[in-house]
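**Q** Provided below for reference: sequence and predicted model.
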Amino acid sequence: MNKVFSHSLKGTNPDIIIKQKFDKCRPTYVNYTLNHSGRDEDISSVRNDQDILGQEIAKERGHYADYVDYGNKEYQTKLEKGVISNLTSTFTQNSFNLNHDELNELKERVNNAAHNKNIMWKTVVSLSDDFLIREKIMDNAIDRNLDQRRLKKAVQKVMPNLLKKEGLNDSAEWWGNIHLRGDENDKHVHIHLATFEEISKRQKWQSQNGYKRNQPKGVFKQKNLDSFKKEFLKESELKHSMVIEKELLIERQISERKIIDRLRQNKEKVLFKEQTNLLNAIYNVLPDNQKEWRAKSNAVTMKTANSLADKFIDNFLTADPVAMESGEKLKK
């Protein structure tokens, strides 16, 4: 199996081009799909994964700042401090972003497939800027912010059907990486997909002369790749139901923010009144001798004042959980 076989889809479509080839399974291909083997380490990015449709709807309704800063929870979770450092841009059938441990486990399985001399199917899905912008997957051709999750969902939706048609649904697994630009320019968003079998159950060639005997069948059938292209486009396209769902999500999250802000304001007013009353009470029970005005004083005359002071601190910590740890240390 020294030759590499490849082909692209029939017909012309400016929105999408799909190419596939197969050759020996190589562990190094995992790193290649991440960033072209280190030639450009920011070519794939966890950070540049944004809800383009949601942001556009929010902007049209005058809620852009509210939605982006607060409501876009689905995308913010993977960008929280301490989380993003453990995530990669690699996705699979069951994950939008593998963590480093999961990626290493994937590499080990690819390595086993290579050791077993199995083949790997390498698929590249190239998407035009016009298509991505029209379908609200990318914001514009300058900023190039991308809704990677929508593309990943589309791949996750259609890959099982492709593998089933090729008889690989019970034995193969795949991974993918979205590259924000091409090898030689700043445009050309494309998706690398790699399919392999750790233990091959792929149908073998049975030629008369024995030339290809016991070698697994390589390139996927043309009609199956054509179907994959059509299904991927259908899943990627903007749907009316998607717009309605996003509008409802934005309205719900903006309403949640208003309610939380209102409750916080009311709580702050109540807290301010309570704390003011406590301060007045502490002042009224302090002993005449100011030398006894110490938080750690064991004097009987300071017992009531210290008890009220503890309550004052507890109220503050309850209202501000972030300060709780440092506040408890101060009390000690």
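**A** Okay, I see it.
**Q** please count neighbours and contacts with C-alpha atoms only from this point.
**A** Noted.
**Q** how about the strands in the stretch 1-150 of the chain?
**A** For the stretch 1-150 of the chain, the strands defined by DSSP state E, counting those that start in this stretch cover 5-8, 16-24, 91-92, 119-127.
**Q** surely V158 meets L233?
**A** No: V158 is beyond contact range of L233, at 9.9 Å (criterion: Cα atoms under 8 Å).
**Q** residues in contact with M1?
**A** The contact partners of M1, by Cα atoms under 8 Å, 6 or more residues apart in numbering, come to D23, K24, Q215.
**Q** another one to put next to it:
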Amino acid sequence: MATKQGKTVPSIVFILEYTLPQSGKTLTFKEYVDYMQRKEATSMESEQTDSTEIEKLNIEVTEDDYQGYLKRRELYFEGREELLKSDDVDDAFLDTIAEVVPEQTFSFKEYVEYMNRTYATKMSEDEITDERTPLFNETYNNAPKSEVQKIKGKLDQAYQNGSPMWKGVLSFDNDFLAKEGLYDKEKQTVNQELLKEAVRSAMPDILGREGIQGSAFWWGDIHHNTDNIHIHIGISEIESNRSKIFYAPRQQWEYKGHFSQKTMKAMKSKVYNQLLSADHKTRLVLEQQKIANLRTDLLSGSTQKELMEDPKHQLAQFYLQQVYNHLPENTKWRYGSNAVNMQQSKFFLKKFMENYFKNDGKDLYKQFQEANINLLKEYENAYQAVEKNRAYEKMRKVDGKEVHTTAFTKGSQLSVALEKRMKELEERIGNQILRYLRDHPPKEESNIANFSKGNQERILAVFPNAVAVHQKKSWEKQGYQIKPDAKPVPLLLNVGKDEDGMPRFEEVDYYELSQVQLVAPKKPSASQILQMDEEDIIDYIEFLKQYNPEDEGIKAELGAYKYALKLKGLEQQEKLLQQGLSNLSKVNPLASDQGFVNCKIKDFQERLTLIRLQKVPNFALNEQQIAQKHELSKKYKSVVQIPINEVTQKYLQQRLLELNQEEKLAEQVQDEGVFQLLLPSMEKNAYLEFIDLQKQILKTKARICDNNDTLKVIDDSKLRAENGRLFNELKKLYAKIEGREFEEQFQGGRFFHQEAKMSVSQSYSQKELIQSLTKKKLPTNLSTNYLRGLVLALNAGKNRNYESLMAKIRSDKHEEDEEKREERREGRSR
């Protein structure tokens, strides 16, 4: 693709227009007015307009309107009105074509007359003979005059029979032809034989696409100027096989003239590929073979034994198990299916492929993308325009009628074409995995090794090939049902200690896999679901919500994924709290700050205790642990989330006491670096404001709670009005505190600030620390020395270095404050 006058020029452009022999009735002025009246009435009837309104119509048709009609009719029979532009030409290009390819401006009759007088004079002097002409067709490169006469005779018959004639122009960028060795820039000559052969090879397919391969005849001629080589192509039929349409303005049935845009694009593609040099073709063939090989490797890799069986690929195996568990019975499995009963399996298939492309297939997938981009760029450069918003004519059918509109080019479609290829790859891998699952159903994970040696012997004595055993309740939770004739295997389980402190065992019934049958999609365990990323769990929960919430299988599965999401959030909260506790425990604070640091250490320790209790089901906790879990949950429940009816005066006073104590300790803090150990961007004033907002929300909720208690006894309109005002106030307070609450920061396992993510699994690195300290506004401007000291101390990772760090922070801060005060004094003295 070349660039000329600031525009990219495709290697090949193709335009096509058609004309018909002039026939049919030309409407008189009165007939034209009547026609327009009927047309308007028909339009209004289609819009369900009242019939009386139609009768009142008095459509004004001027003489200018009628002259416009006559002009359009004249233009039509000159072939100019029915121009089929591909999406990469503009009016300036068409003007050039009209100048260098005069045939494009002729009517059908003029074209026939032109053939006799012109073709014999267009060859160079050394080429002129009595027999040869520049015209070529499917048989001749330089048709003899006798062949030209035959074509003219066929055109005469086509004209008499009212058949269409198509006039096309292929225009080539000379730089492209030169690159492929077809054009000599110095001599300005082109290899006409290869150009003609390219057109000749393309024509059968083009005519076949339009259904006229058996009835059409065609001919061509090469034109050239200093900028471009053009090939004119004429097509017609003696007896047309095209369907007919009735065109009201001309009051006649006429043959369909338009070729489809797909045909237009196919013409460019066929000719382009024919003209490529041997080296160029070889390179493209190799590139296509490379893509095919990469696709094959990706396909085979997606079902490799290691991926399917190796324990290190548990997430991939979990996805495949879920695909299989949700597949419908007694139907063909197809990735492209839009059937409702395939959608859950498709969800997990996509997750499996995402995981595969990110991990085992990562390198192959990247190479496949790059190879496709390179190949698509080659073709895009060949015959696509990359300018956006260039106008072109577009044809479509509405209710069987052709409608012509102006459309605009979208520019480069590389990303669209690439996405299509990636989706094709996805579909092929999806179908391959479905075939694999049909032939190799996933095996139930064995749990026999989890039992004691004695219990293993009891199991294997009854089931020598045992795979997995569970209690009845456990099987049912997974979607299985015990078979009617199944006899359990009694195993000895430790159920606690007796009065003497000795282990106490009881016999518990277990069933083996062969004794159960699947009656509902198998529900995965929380530990299996936790392998998924948080966002993927959330995606699946949202996906399940589109199904019937009363469906027992959907309800159970939704509950399992919500529970896993809760555990995921608790795990992430736990890591954050552990890191925060680690940071606080390393601090050697000022005496004024010690109380606040101790307060937050206790806070974090209690929150960690709560999380550990929340991760254990209540049935596995003793009464003391359940009571502790309840108290801590109440203490650390978000002031936003706590229900109004729980904010009693007793609860309010207890929470206010705790918040006032924390506020008092926070006010005493002199080193604001302490607050930044809680959040890298935290400031003292912001922290105090946060405490105050919590108190305001609790007080507002307590007043509403008291009013509600009173309203249960008496109906007081003043109290109801006050509650309305308090609710509005509560909304405003929520807006202020949004995103600042500690509980909200952890809500649903989501991180509250980007900086907090950095501290989940490790201490701050040098880069992360500087980012966290400079990303948002801090209480003071930090000097380079300050940051350098901070980084050095943190990199050391020792408590004593951390203490040195805090001392250095305070020292540097003090020095910087003194320097600023001195500068201000000097400024005032001046």
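**A** That came through, no problem. Note that this is a predicted model, so its numbers are computed, not measured.
**Q** dump the contacts of M1 of structure 1 to a markdown table, plus neighbour count and distance to D139 of structure 1.
**A** Below are the contacts of M1 of structure 1 laid out as a markdown table (neighbours: other Cα atoms under 10 Å; distance: Cα to Cα, whole Å):
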| residue | neighbour count | distance to D139 of structure 1 |
| --- | --- | --- |
| D23 | 18 | 36 |
| K24 | 17 | 38 |
| Q215 | 17 | 46 |
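**Q** if we only consider those, which is nearest to T318 of structure 1?
**A** K24 (60.8 Å; Cα to Cα).
**Q** what's the nearest residue to the closest one if we skip its chain neighbours?
**A** I119 (4.6 Å; Cα to Cα, 6 or more residues apart in numbering).
**Q** what lines up with the one you found in structure 2?
**A** Aligning on TM-score structural alignment places I119 of structure 1 opposite P164 in structure 2.
**Q** its match and Y480 of structure 2, how far apart?
**A** In this structure, P164 of structure 2 and Y480 of structure 2 are 70 Å apart, going by Cα to Cα, to the nearest Å.
**Q** more crowded one of these two?
**A** P164 (26 against 21; other Cα atoms under 10 Å).
**Q** just checking, the more buried one touches G234?
**A** No: contact criterion Cα under 8 Å: P164 of structure 2 and G234 do not qualify, at 10.7 Å.
**Q** can you pull the contacts of the residue nearest to K24 of structure 1?
**A** F22, D23, K24, C25, A113, F196, E197, P216, G218.
**Q** try S8 of structure 1
**A** Taking Cα under 8 Å, 6+ apart as the test, what S8 of structure 1 contacts is I17, I18, K19, Q20.
**Q** give me that answer again for 10 Å
**A** I17, I18, K19, Q20, K21, T123, V124, Q222, L225, D226 (Cα atoms under 10 Å, 6 or more residues apart in numbering).
**Q** turn those into TSV, including distance to A172 of structure 1.
**A** Below are those laid out as TSV (distance: Cα to Cα, whole Å):
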residue	distance to A172 of structure 1
I17	24
I18	20
K19	19
Q20	16
K21	16
T123	14
V124	18
Q222	19
L225	16
D226	20
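**Q** list buried residues within the residues you listed.
**A** For these, a neighbour count by 16 or more other Cα atoms under 10 Å gives the buried set as I17, I18, Q20, K21, T123, V124, L225, D226.
**Q** in CSV, list these along with distance to F91 of structure 1.
**A** Shown next, in CSV, are these (distance: Cα to Cα, whole Å):
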residue, distance to F91 of structure 1
I17, 21
I18, 19
Q20, 19
K21, 20
T123, 14
V124, 15
L225, 21
D226, 23
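**Q** which of those residues lies closest to H179 of structure 1?
**A** Within the buried ones among the contacts of S8 of structure 1, proximity to H179 of structure 1 (Cα to Cα) peaks at V124, which comes in at 10.3 Å.
**Q** these two touch, right, the closest one and F22?
**A** No: with contact defined as Cα atoms under 10 Å, V124 of structure 1 does not count as touching F22 (11.6 Å).
**Q** list residues touching both of the two?
**A** In contact with both V124 of structure 1 and F22: A194, using Cα under 10 Å, 6+ apart.
**Q** so which elements touch the helix ranked longest in structure 2?
**A** Secondary structure of structure 2 per DSSP state H: the longest helix is helix 552-585. Judged by 3 or more Cα pairs under 10 Å, 6 or more residues apart in numbering; DSSP states H and E, the packing partners of helix 552-585 of structure 2 are helix 526-529, helix 534-544, helix 591-614, helix 673-676, helix 742-746, helix 754-758.
**Q** of all those, which one is nearest L177 of structure 2?
**A** Comparing those by Cα to Cα, helix 534-544 comes nearest, at 51.7 Å.
**Q** what is the corresponding segment of structure 1 for the closest one?
**A** Aligned using TM-score structural alignment, helix 534-544 of structure 2 spans no residues in structure 1.
**Q** quick one, that helix and helix 552-585 angle?
**A** Calculated by axes from the mean of the first three to the mean of the last three Cα atoms, to 10 degrees, helix 534-544 of structure 2 forms an angle of 150 degrees with helix 552-585.
**Q** in helix 534-544 of structure 2, what's buried?
**A** Neighbour-count burial for helix 534-544 of structure 2, with 16+ other Cα under 10 Å as criterion, is recorded at E534, I537, I538, Y540, I541, L544.
**Q** again with stretch 217-227 of structure 1
**A** In terms of neighbour count (16+ other Cα under 10 Å), stretch 217-227 of structure 1 has its buried residues at G218, V219, F220, L225, D226.
**Q** what's the end-to-end length of that stretch?
**A** 19 Å.
**Q** what about stretch 261-276 of structure 2, distance to the chain center?
**A** In terms of Cα atoms, centre = their mean, to the nearest Å, the centre of stretch 261-276 of structure 2 is found 31 Å from the chain centre.
**Q** equivalent range in structure 1 for that stretch?
**A** Counting by TM-score structural alignment, stretch 261-276 of structure 2 pairs with residues 222-237 of structure 1.
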